[in-house]
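Peer 1: Sharing a sequence plus its predicted fold:
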Amino acid sequence: MTSIDVRDGVPPVDRARREYAELAARGLRLDLTRGKPAPDQLDLSAGLLELPGPVYRAADGTDCRNYGGPRGLPELREIFSGPLQVPADRLLAAGNSSLELMHDVVVQALLAGVPGSPRRWAEEERVAFLCPVPGYDRHFAICERYGIEMIPVPMTGAGPDMDAAERLAGADPAVKGIWCVPKYSNPSGETYGDDVVRRLAEMRTAAPDFRIFWDNAYAVHHLTGEPAGLADLLAACAAGADPDRALVFGSTSKVTLAGAGVGFIGGSPANVDWWLDRVSRRTIGPDKVNQLRHALFLRDEAGLHDHMRRQRELLRPKFDAVERILAAELGGTGLASWTTPRGGYFLALEVPEGCAREVVRRAGEAGIVLTPAGATHPYGKDPADRTIRIAPTFPSLPDLEAAIAGLAVCVRLVGAERAATG
């Protein structure tokens, strides 16, 4: 299973156990569980707290202090229209996160169906979603909360396995949707290829109301000066099988202040009208003061990209450190492989089959807390037990370096113990 050799007459398992004992004795308290912005990233948006100042009127004269404006401020929608690939008149600015929007769309579909639904989803005998894996645990949590069956679809390096997706969606009318993080996917970091986007838009589905939940969370979160390209899904759907197939989501949560962001939802005219009708019963309008604050702070799309360049300058050294340490500590051992994302907030570490939970357990006992093994799969169960999500963004660089080096010790220990027991 491994390529570890005996050195200095010390069996690999004994050497690994000694390294682990030294690690545990350090009394570390390090946390890599969630992809949160670090304090220095949040500091880049400190100017938001001084805005909008004494002026509360939007560009069109709207008094942002008052009710109304269910579509959100036009000037903020214009800034994010290009990055999210949604025409501004079909992009809505809403509450503080895209997760609440995705959750509420699922709930409203259950309660009322979506455009094209023959009945409410709650009246269906079964409702199922395709779930690319490894994937985002909070997507899976929404499905699990509401009894939606999750069907795993493998990721390929350029998006989900479309042969599998087409087969499953085409054969089963209970399959109502698919979760997608199309750019710098969580946690693998891959970006969907043009052919994948086209096939998602054009594939035959047994459900007439099939929806693509296009969670473009990392649309502007590049780690290099050469951003990955992503085909326009809404345009592909308009030219394909169903113009209403896609719902696009995004937010400023990892752009400005994570706890005081703005969420976006966009889609076809029919989907937008449906959403506005549904939310009109629960809100008289979004927080336009916060939206004005963001529009004044970012100024325009160029200002958004400049702000994200400064974010990249803080994040790139952390991702580089993870790559450097993993290569130095685990490269050539046969014990691990990992992704090297060009953007986003995560990377995926693959360890030998059957080892991920034990690696995470050993790391936790040594004071390095990781996302639970299995979180990257529906129901928290990775059948191969080999994927570990790494979130490098929040710790300081020295803490991150210590955590990744310690994680490598745990991988070597578990690998050596497995090899020793055959």
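Peer 2: Good, I have the coordinates.
Peer 1: Going by C-alpha atoms from here, please, whenever you check contacts or count neighbours.
Peer 2: Will do.
Peer 1: need the contact list for the residue nearest the centre of the chain.
Peer 2: Central residue of the chain (C-alpha atoms, centre = their mean): residue 186, 4.0 Å from the mean position. Contacts for residue 186 (C-alpha atoms under 8 Å, 6 or more residues apart in numbering) come out as 134, 135, 136, 344, 345, 346, 347.
Peer 1: Excluding chain neighbours, give the residue nearest to the fifth one in space.
Peer 2: What it means is residue 345. Using C-alpha to C-alpha, 6 or more residues apart in numbering and skipping the chain neighbours, the partner closest in space to residue 345 is residue 35 (6.0 Å).
Peer 1: how about the strands in the stretch 101-250 of the chain?
Peer 2: All strands of the stretch 101-250 of the chain, identified by DSSP state E, counting those that start in this stretch, fall at 128-133, 149-154, 175-180, 211-215, 246-251.
Peer 1: element containing residue 15?
Peer 2: Assigned by DSSP states H and E, residue 15 belongs to helix 12-25.
Peer 1: Quick one: list the elements packing against whichever helix or strand comes after that helix.
Peer 2: Under the assignment DSSP H and E, the closest C-terminal helix or strand after helix 12-25 is strand 30-32. When contacts are defined as 3 or more C-alpha pairs under 8 Å, 6 or more residues apart in numbering; DSSP states H and E, strand 30-32 sits against strand 368-370.
Peer 1: centre of the chain versus the strand it packs on, how much separation?
Peer 2: 19 Å (C-alpha atoms, centre = their mean, to the nearest Å).
Peer 1: A further structure is provided below for comparison with the first:
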Amino acid sequence: MKTYSQMSKDELLALKSDLEKSYKAFKDQGLKLDMSRGKPSSEQMDLAMGMMDVFHSKADLTSENGTDCRNYGSLDGLQEAKELLASMMECRAESIIVYGNSSLNVMYDTISRSVTHGVMGNTPWCKLDKVKFLCPVPGYDRHFAITEYFGIEMVNVPMTPEGPDMDIVEKLVSEDDTIKGIWCVPKYSNPQGISYSDETVRRFARLKPAAKDFRLYWDNAYCIHHLYEDRQDNILEIIDECEKAGNPDLAYKFVSTSKVSFPGSGVAALAASKANLEDIKKQLAIQTISYDKLNQLRHVRFFKNIDGMREHMKKHAAILRPKFELTCDILDRELGGLGIGEWIRPIGGYFVSFESMEGCAKAIVTKAKEAGVVMTEAGATFPYKKDPKDTNIRIAPSFPSIEELGKAMELFTLCVKLVSIDKLLENM
């Protein structure tokens, strides 16, 4: 099989003519498929419907220590909710605060508090001439949106198969005291599905930041989101590693059950050192009297413990696994060996990351949209939505049905072929 770059101009033009006929046939179908976000499907959300039956008007709504969960109190969360979320996060219950429904909200608040009031007595970022954040790329667009919103300068750090390029991270963090943090999705990263190696985690824990208020924003969003029972990534626990390295205050660790129970109605938590937690609670006590303890109690009674959560996630995996396998199988079948794209076959998380030929990603996404398939906007996986090489496309297989996903991926690979041919013809 020839790669596209090995084909002559006449061969490419003939192939393009055939592909355009197929593309027109897709357009004539009037497809309306949305693969723009990593949303769970209705079938996945059905898995947690039993949570709706946990409470009724006669239910006992007191926690294990006798707290009436209908009332105020327990600012940092119910003890049994702490224990459940701590098990999910692989840390100690005394190291976490249980929040409301959204870890993204917690991350936003953490940045906002740093901007207005500083971190553990350090100068508030709003009083500094410049504040920077490191951003492993490709990465999570909503992380980048938070730092952009607050006017924080974002600096790209390339991802490797082991995680962010730590040579670059170590150099920048140690030399520049305007760098205050780094966004991290350490397990099944968004969008590549990469898990940080033990050495990468240890190097993070051993960082020697020039800024005293530098923090790791460790978003463990996919910590129990495995696709396979017999192939699962495990990563070192960052809070423990920071303590071992003599950097106990270095990390904020975030998690939520948004893609475990119900998106928008889950429970979020933050883990950090005792000193960090005390600093955070000063603001938290002003912001709220308590979060939704009924929802915390509901989650505890539904899942019971971490084993219950793991069993629940096996059901999610049974729904997701065929979709991810179909996505990658179609990429392999349609694009394998053509030299016009690369992709990673993940074993967990929520996305498949596709790398097109340079300068093609935006055109591919636009062409797919014209035929009725909405993808994540090209460039979204980079700060300021600017992919310098215009190559990365995030594929989100979770929401469509298998039938819809198959059609969407057939169309996607067709668009990759057509745009790649046009790019090659431009250079002939």
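Peer 2: Thanks, I have it. In this text, all values refer to a predicted model and were calculated from it rather than measured experimentally.
Peer 1: name the helices or strands packed onto the helix holding residue 15 of the first structure?
Peer 2: If you count contacts as 3+ C-alpha pairs under 8 Å, 6+ apart, helix 12-25 of the first structure packs onto helix 397-420.
Peer 1: where do the helices sit along the stretch 151-300 of the first structure?
Peer 2: 162-171, 194-202, 233-239, 269-279, 288-298 (DSSP state H, counting those that start in this stretch).
Peer 1: circling back: could I get the strands of the stretch 101-250 of the first structure as TSV with distance to residue 81 of the first structure and mean neighbour count?
Peer 2: Listed next are these as TSV, based on distance: least, C-alpha to C-alpha, whole Å; neighbours: other C-alpha atoms under 10 Å:
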stretch	distance to residue 81 of the first structure	mean neighbour count
strand 128-133	26	24
strand 149-154	30	19
strand 175-180	19	24
strand 211-215	14	22
strand 246-251	10	25
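Peer 1: show me the residues around the counterpart of residue 402 of the second structure in the first structure that make contact.
Peer 2: Aligning on TM-score structural alignment places residue 402 of the second structure opposite residue 397 in the first structure. Neighbouring residues of residue 397 of the first structure by C-alpha under 8 Å, 6+ apart: 317, 318.
Peer 1: To which residue of the first structure is residue 278 of the second structure aligned?
Peer 2: Under the alignment (TM-score structural alignment), residue 278 of the second structure maps onto residue 273.
Peer 1: Burial check on that match, number of neighbours?
Peer 2: Residue 273 of the first structure has 13 neighbours, counted by other C-alpha atoms under 10 Å.
Peer 1: any idea how far it is from residue 71 of the first structure?
Peer 2: 10 Å (C-alpha to C-alpha, to the nearest Å).
Peer 1: Can you say which of the strands of the stretch 101-250 of the first structure is nearest to residue 373 of the first structure?
Peer 2: strand 128-133 (13.0 Å; C-alpha to C-alpha).
Peer 1: got the angle for that closest one vs strand 175-180?
Peer 2: 20 degrees (axes from the mean of the first three to the mean of the last three C-alpha atoms, to 10 degrees).
Peer 1: List the buried residues of stretch 199-206 of the second structure.
Peer 2: 200, 201, 202, 203, 204, 205, 206 (16 or more other C-alpha atoms under 10 Å).
Peer 1: Actually, stretch 353-360 of the second structure.
Peer 2: 353, 354, 355, 356, 357, 359, 360.
Peer 1: Identify those among the residues you listed that sit within helices.
Peer 2: Among those, no residue falls in helices (DSSP state H).
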